[in-house]
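**Student:** Let's see this in three dimensions:
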Amino acid sequence: MTRPAAIVTGGARGIGLACAQALADGGYDILVADLAETAADGLAADITKRGAKFANIQCDIADLASHTALVDAAMRTFGRIDCLVNNAGVGAVVRGDLLDLEPENFDRTLGINLRGTVFLSQAVAKAMLAAPGDHQRSIITITSVSAEMASPERPDYCISKAGLSMWVKNLA
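**Tutor:** As a prediction, this is how the structure comes out:
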């Protein structure tokens, strides 16, 4: 039987790493997408000792053109995508008064946290729906309490997380 396969963005450390490990323990093969391909190199032994196949790809979630390469890598490596964990993200570039928020910082935060995640989810969902079989598929998006709680010194981050929460509701 073919094992299910998961993509974990930002999976080289922190919450993403914990998600990759838990999915591997649960029987999934893992593809980690991270900004620095070398950041994921140390994960191979950890993930494979859990019985999973492991692959990694350097990917900037904000770069929409990289999404096709990410989906293609997962399909080429595993032949399927059963789970996407949207974990990659950044905090506010600069904390400060919301009246001083710079467009560049706003664009960067929303480009990674919201825009990149939305369009990667879209690309993966299309691949999931096009794949044969009736197995369960899921898209998991890591957000934050900042989706609900205002933080005037980092409005860009809060807006990005609130947008993700609404995106998930629309996907459901």
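
**Student:** For the rest of this, base every contact and every neighbour count on C-alpha atoms.
**Tutor:** Fine.

**Student:** C-terminal to the strand or helix carrying Leu23, what's the next element?
**Tutor:** Under the criterion of DSSP states H and E, Leu23 resides in helix 14-25. Heading C-terminal from helix 14-25, the first helix or strand you meet, by DSSP H and E, is strand 29-34.

**Student:** this one as well, want them side by side:
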Amino acid sequence: MRGPPCFRLDFLLPVRVDVPLILQFIRELADYENALHEVEATEESLQATLSFPDTPPKRGSVYTALVSPPPSPADPAPIPVGMALFFYNYSTWRAAPGIYLEDLYVQPKARGNGYGFLLLRFLAAQVLQVNGRRLEWSVLKWNEPSIQFYQKVGAKPMDEWMKMMVEGDALGELSGGSV
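**Tutor:** Predicted coordinates:
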């Protein structure tokens, strides 16, 4: 390890030139999860839906944190090696905000160096900054390395809950065509 990783100064809201890298990370994560064929995201759709410093926060704002190796004389502006895509949510039972981590990804060559931990630490700090009470996410049941990593940082499985989703034609039917 070249030293402790550090966050880029623009980690909370990456600039628009970061979109190709964010899309690359999304595709690499989907490939790891054997779901590359399901990725519909494009640079254009990410430009339209992610939050950036030049766009005010809006309902459904999605934020991105990027993590990079520390600068060095040989590499004064290192390229990010990982990201977290997240949004703010709310717990009615706790009457408190929180964060839902949509995706956490660190490139394979950079794993084991603390980047994933730093991204989670950053998100935990963001939760506490808004007087939030929880940071939550989903993990595929077969992804044992990630499950072990998450348990090491204090995460607990929520066995009593099942994730549900409505999409595609079923979403249109559920809306009753009232869009």
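
**Student:** Now the TM-score, please.
**Tutor:** Structural agreement between the overlaid chains, expressed as a TM-score with TM-score structural alignment, normalised by the length of the first structure, amounts to 0.34; 99 aligned residues with a CA RMSD of 5.1 Å.

**Student:** now the angle from the helix holding Leu23 of the first structure to strand 29-34?
**Tutor:** Following axes from the mean of the first three to the mean of the last three CA atoms, to 10 degrees, one obtains 170 degrees for the angle between helix 14-25 of the first structure and strand 29-34.

**Student:** other SSEs contacting helix 14-25 of the first structure?
**Tutor:** Contact analysis of helix 14-25 of the first structure by 3 or more CA pairs under 8 Å, 6 or more residues apart in numbering; DSSP states H and E lists strand 5-9, strand 29-34, helix 43-48 as its packing neighbours.

**Student:** got a markdown table for the ones you listed, with distance to Cys83 of the first structure too?
**Tutor:** Output for those, formatted as a markdown table (distance: least, CA to CA, whole Å):
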| stretch | distance to Cys83 of the first structure |
| --- | --- |
| strand 5-9 | 4 |
| strand 29-34 | 10 |
| helix 43-48 | 16 |
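
**Student:** closest one to Val85 of the first structure among these?
**Tutor:** Shortest separation from Val85 of the first structure across these is recorded for strand 5-9, at 4.7 Å, computed as CA to CA.

**Student:** Now the closest one: buried residues?
**Tutor:** Residues of strand 5-9 of the first structure classed as buried: Ala5, Ala6, Ile7, Val8, Thr9 (neighbour count, 16 or more other CA atoms under 10 Å).

**Student:** Determine the angle, from 0 to 180 degrees, between that strand and helix 14-25.
**Tutor:** Strand 5-9 of the first structure and helix 14-25 are oriented at 170 degrees to each other (the same axes, to 10 degrees).

**Student:** packing partners for strand 5-9 of the first structure?
**Tutor:** helix 14-25, strand 29-34, helix 65-78, strand 83-86.

**Student:** buried residues in the helix holding Leu23 of the first structure?
**Tutor:** For helix 14-25 of the first structure, the buried set under the neighbour-count rule, 16+ other CA under 10 Å, comprises Gly16, Leu17, Cys19, Ala20, Gln21, Leu23, Ala24, Asp25.

**Student:** could these go into a markdown table alongside distance to Asn170 of the first structure?
**Tutor:** What follows is these, written out as a markdown table (distance: CA to CA, whole Å):
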| residue | distance to Asn170 of the first structure |
| --- | --- |
| Gly16 | 23 |
| Leu17 | 27 |
| Cys19 | 23 |
| Ala20 | 25 |
| Gln21 | 28 |
| Leu23 | 25 |
| Ala24 | 28 |
| Asp25 | 30 |
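
**Student:** nearest to Trp167 of the first structure, of these?
**Tutor:** Using CA to CA, Gly16 is the member of those that sits closest to Trp167 of the first structure, with 19.6 Å.

**Student:** Would you confirm that the closest one contacts Ala6?
**Tutor:** No - counting by CA atoms under 8 Å, Gly16 of the first structure sits too far from Ala6 to count as a contact (11.8 Å).

**Student:** and for the two, which residues touch both?
**Tutor:** Applying CA atoms under 8 Å, 6 or more residues apart in numbering, one finds that Gly16 of the first structure and Ala6 are jointly contacted by Val85.

**Student:** Surely Ala74 of the first structure is in contact with Ile7?
**Tutor:** Yes - applying CA under 8 Å, one finds Ala74 of the first structure in contact with Ile7, separated by 7.4 Å.
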